[in-house]
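Colleague: here is a sequence together with a model predicted from it:
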Amino acid sequence: MENVTPVKTPGLPRIWTKIIVGVVALILFLGPLRPWYIVPPGHKGVVIQLGAVKGEFSEGIHFRIPLVQKIVDVNVQIQKSETESVAASKDLQMVTSKIALNYHVNPLAVAEVFQKIGLAYEQKIIDPAVQEAMKAITAKYTAEELITKRQQVALEIQQLLTTRLKKSDIVVDAFSIVNFQFSDEFNKAIEAKQTAEQLALKAQRDLQRVKIEAEQKVAAAKAEAEALKIQKEQVTADLIKLREIEVQKQAVEKWDGKLPYYNGGAVPFINIGR
């Protein structure tokens, strides 16, 4: 049998080498241009093509046209904004409030929000809306009512904010009043009022106690008078005579049979019959 020599293909390894080198060269060339873009979780990517908004990307990897398209990330997660507001109450008391607002950008209108407002929507839209809502609702209540009706006040402010921010595609998730602060004069007035109420309550309790004690004394006096009346009605001439006999009998029982002795004098006259 004749020996069969296998056919060698010396050009095949060179082809793969060229492919690998070409891919590496392409990556090195396109790397700085970044034809791909990754939108992070909880964000939307706004596509800007030659300065104009052309759409949006959801989270994940996407391809873009280098040097033509740019991607801007817009956060659509729930965010927190804290704002301080100074407003006048219905009774013209200055109230400093610290409020917390949870909100998020409407994911279905990210491109519109970016196009109309940009990324500074908190400073441009949210803070002014909060200030306006706080002033509008605070003016409806007195300073004391702002404390006693705090939950109702917060609910009205949240409803007003929800309506106004919705026009800018900002969704309100939660609203809370962290703190109310009033002037020193108002705080002193509240403290004085509480003190006066406590003193009035104490005086009322003392008056009630004195009244009860007086009623108890009157009742005791009436009972004592009634008892004396009953005793007086029970005292008769026979009872008095009986008491005298009992007293004389006790005196006789206690006498030792000796007459009283007086120095330098005669024996005193004793009425035997008596």
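Modeller: It's in. Numbers count the residues shown, from 1 in each chain.
Colleague: going by C-alpha atoms from here, please, whenever you check contacts or count neighbours.
Modeller: OK.
Colleague: my guess is residue 165 meets residue 126, correct?
Modeller: Yes: with contact defined as CA atoms under 8 Å, residue 165 counts as touching residue 126 (7.2 Å).
Colleague: neighbour count for these two, which is higher?
Modeller: Neighbours were counted for residue 165 and for residue 126 using other CA atoms under 10 Å; residue 126 has more, 21 against 18.
Colleague: which residues in the stretch 151-274 of the chain form helices?
Modeller: 184-234, 237-254 (DSSP state H, counting those that start in this stretch).
Colleague: with mean neighbour count added, can I get these in JSON lines?
Modeller: Formatted as JSON lines, these follow (neighbours: other CA atoms under 10 Å):
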{"stretch": "helix 184-234", "mean neighbour count": "12"}
{"stretch": "helix 237-254", "mean neighbour count": "11"}
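Colleague: out of the ones you listed, nearest to residue 98?
Modeller: For the helices of the stretch 151-274 of the chain, proximity to residue 98 was assessed by CA to CA; helix 184-234 is nearest, at 17.5 Å.
Colleague: any idea which residue sits dead centre in the protein?
Modeller: residue 178 (7.8 Å; CA atoms, centre = their mean).
Colleague: how near is that one to residue 129?
Modeller: 17 Å (CA to CA, to the nearest Å).
Colleague: nearest to residue 71, of the helices of the stretch 151-274 of the chain?
Modeller: Nearest to residue 71, of the helices of the stretch 151-274 of the chain and by CA to CA, is helix 184-234 at 52.2 Å.
Colleague: and the closest one, how far from the chain's centre?
Modeller: 39 Å (CA atoms, centre = their mean, to the nearest Å).
Colleague: just stretch 116-128 next, same as before
Modeller: Distance of stretch 116-128 from the chain centroid (CA atoms, centre = their mean) equals 29 Å.
Colleague: can you list the residues that contact it?
Modeller: Outside stretch 116-128, the residues that touch it by CA atoms under 8 Å, 6 or more residues apart in numbering are 74, 81, 83, 165, 168.
Colleague: could you rerun that using 10 Å?
Modeller: Under the criterion CA atoms under 10 Å, 6 or more residues apart in numbering, residues 72-75, 79-85, 101, 103, 105, 110-114, 129, 133-134, 161, 164-165, 168, 170, 172 lie in contact with stretch 116-128.
Colleague: let's bring in a second model and compare:
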Amino acid sequence: MKAPRIPPVPRGSGRIAQVLLGAAGAAYLAYNGMYNVQGGQKAVIFSRYSGVGKQVYGEGTHICVPWLHRPQIFDVRTRPKKMRSISGTKDLQMVDIEMRVLYKPRTTMLPLIWSRFGTDYDERILPSIISETLKAAIAQFDAAQLITKREEVSKLVRRNLKERAGRDFFIEIEDVAITHLGFGREYTKAIEDKQVAQQEAERAKFLVQRALQEKKAMVIQAQGEARSAELIGNAMQRDASYLELKRLDAAKEIATNVARSNNSVYLNSESLLLNLLDDSTETLAPKK
């Protein structure tokens, strides 16, 4: 029995396979041997042979050796970090405080940051040092000073946090701001009670001042009426014309009121002081 005959390989097929393999290798090298660093980013190369490289690469397209090199991209733009903590003041009051911190890594120290703390360095480092620095700063002020000296507290936290983060962890702190400040329930109630007591004291003081002014006004009015009565008595002893003048004023007022009334009224002119033609001087003069 004869073995099956293998058909001959066409000429040029080996060359075609080589070309295809070469093209595939070139495509693999082109895709995996280049990486891009966007704006606001830096790159550090990890080598399977030597570990984390010392050079920091900036924006642009760079070449690396596939499998041997692995680029790690870092965001070096300024980013915010919010931290909330309950701290004790100098006068032993508990305050709920929230702080916003603007930070970024020191670009020249990115290889060391990656080696020591990893790519999530901010989540590992910032919460602990922000809380520690914040508690230490809050403990130097009274509860009332946290409101009146808020900017000073922020500057103190910024200075201490900037020194600690930059010296030990290579993180640059650009700004620190207090975004929320709340006091405990007992302290808040004490402040409200104090305000109510101050308002009540001011109200009592106002009432006392008003009573004194009313008393003074009544004394002045009584003195004026007494002086007026004395002057009227002296004038009547000399001449009864003052009573005639008052009688004319009363008659004028009564006539005005009667004229404005819609009803018809018939009254004695003697009782209404309207008999102005009589000799009132003799009528009103004191009898001897």
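Modeller: Ah, there it is. Just so you know, these numbers come straight off a predicted model, no measurement behind them.
Colleague: where does the TM-score land?
Modeller: Superposed pair, TM-score by TM-score structural alignment, normalised by the length of the first structure: 0.73. Supporting alignment: 231 aligned residues with a CA RMSD of 3.0 Å.
Colleague: just the contacts of stretch 116-128 of the first structure: which are in helices?
Modeller: Among those, DSSP state H puts 110-114, 129, 133-134, 161, 164-165 in helices.
Colleague: how about those in TSV, adding distance to residue 19 of the first structure?
Modeller: Below are those laid out as TSV (distance: CA to CA, whole Å):
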residue	distance to residue 19 of the first structure
110	42
111	41
112	44
113	46
114	43
129	60
133	65
134	67
161	60
164	59
165	56
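Colleague: by neighbours, which of the residues you listed wins?
Modeller: When neighbours are counted by other CA under 10 Å, residue 134 leads these with 26 neighbours.
Colleague: and the closest residue to residue 64 of the second structure other than its chain neighbours, how many neighbours?
Modeller: Using CA to CA, 6 or more residues apart in numbering and skipping the chain neighbours, the partner closest in space to residue 64 of the second structure is residue 33 (4.9 Å). Neighbours of residue 33 of the second structure under the rule other CA under 10 Å: 18.
Colleague: identify the residue of the first structure aligned to residue 33 of the second structure.
Modeller: Taking TM-score structural alignment, the alignment pairs residue 33 of the second structure with residue 35 from the first structure.
Colleague: how far away is that match from residue 66 of the first structure?
Modeller: 5 Å.
Colleague: and what of residue 245 of the first structure?
Modeller: For residue 245 of the first structure, the distance to residue 66 of the first structure equals 139 Å [CA to CA].
Colleague: repeat that for residue 199 of the first structure.
Modeller: 80 Å.
Colleague: same check on residue 129 of the first structure?
Modeller: 39 Å.
Colleague: how about residue 93 of the first structure?
Modeller: Distance from residue 93 of the first structure to residue 66 of the first structure, by CA to CA: 59 Å.
Colleague: which of those two has more residues huddled nearby?
Modeller: Per other CA under 10 Å, whichever of residue 93 of the first structure and residue 66 has more neighbours is residue 93, with 17 against 13.
Colleague: just give the closest residue to that one, not the sequence neighbours.
Modeller: residue 143 is the one closest to residue 93 of the first structure (CA to CA, 6+ apart), at 6.3 Å.
Colleague: now do the contacts for the one you found.
Modeller: Counted by CA under 10 Å, 6+ apart, residue 143 of the first structure has contacts 88-95, 149, 180-182, 186.
Colleague: now, of those, which are buried?
Modeller: Neighbour counting by 16 or more other CA atoms under 10 Å classes 88-90, 93-95, 180 among the contacts of residue 143 of the first structure as buried.
Colleague: farthest pair within these?
Modeller: The distance between the two most remote of those (CA to CA) is 14.9 Å, for 90 and 180.
Colleague: so which of the contacts of residue 143 of the first structure are in strands?
Modeller: Mapping the contacts of residue 143 of the first structure onto strands (DSSP state E) picks out 88, 94-95, 180-182.
Colleague: closest to residue 240 of the first structure out of those residues?
Modeller: Nearest member of these to residue 240 of the first structure, counting by CA to CA, is residue 182, at 82.9 Å.
Colleague: do you know how far the closest residue to the closest one other than its chain neighbours is from residue 139 of the first structure?
Modeller: Spatial nearest neighbour of residue 182 of the first structure, excluding adjacent residues (CA to CA, 6+ apart): residue 95 at 5.1 Å. Distance of residue 95 of the first structure to residue 139 of the first structure, computed by CA to CA: 10 Å.
Colleague: any shared contact partners between the two?
Modeller: In contact with both residue 95 of the first structure and residue 139: 87-89, 146, using CA under 10 Å, 6+ apart.
Colleague: now these as TSV including distance to residue 27 of the first structure?
Modeller: Below are these laid out as TSV (distance: CA to CA, whole Å):
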residue	distance to residue 27 of the first structure
87	60
88	64
89	65
146	64
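Colleague: contacting residues for the closest residue to residue 38 of the first structure other than its chain neighbours?
Modeller: Among residues not flanking residue 38 of the first structure along the chain, residue 61 sits closest, at 4.2 Å (CA to CA, 6+ apart). Listed by CA under 10 Å, 6+ apart, the contact set of residue 61 of the first structure reads 36-40.
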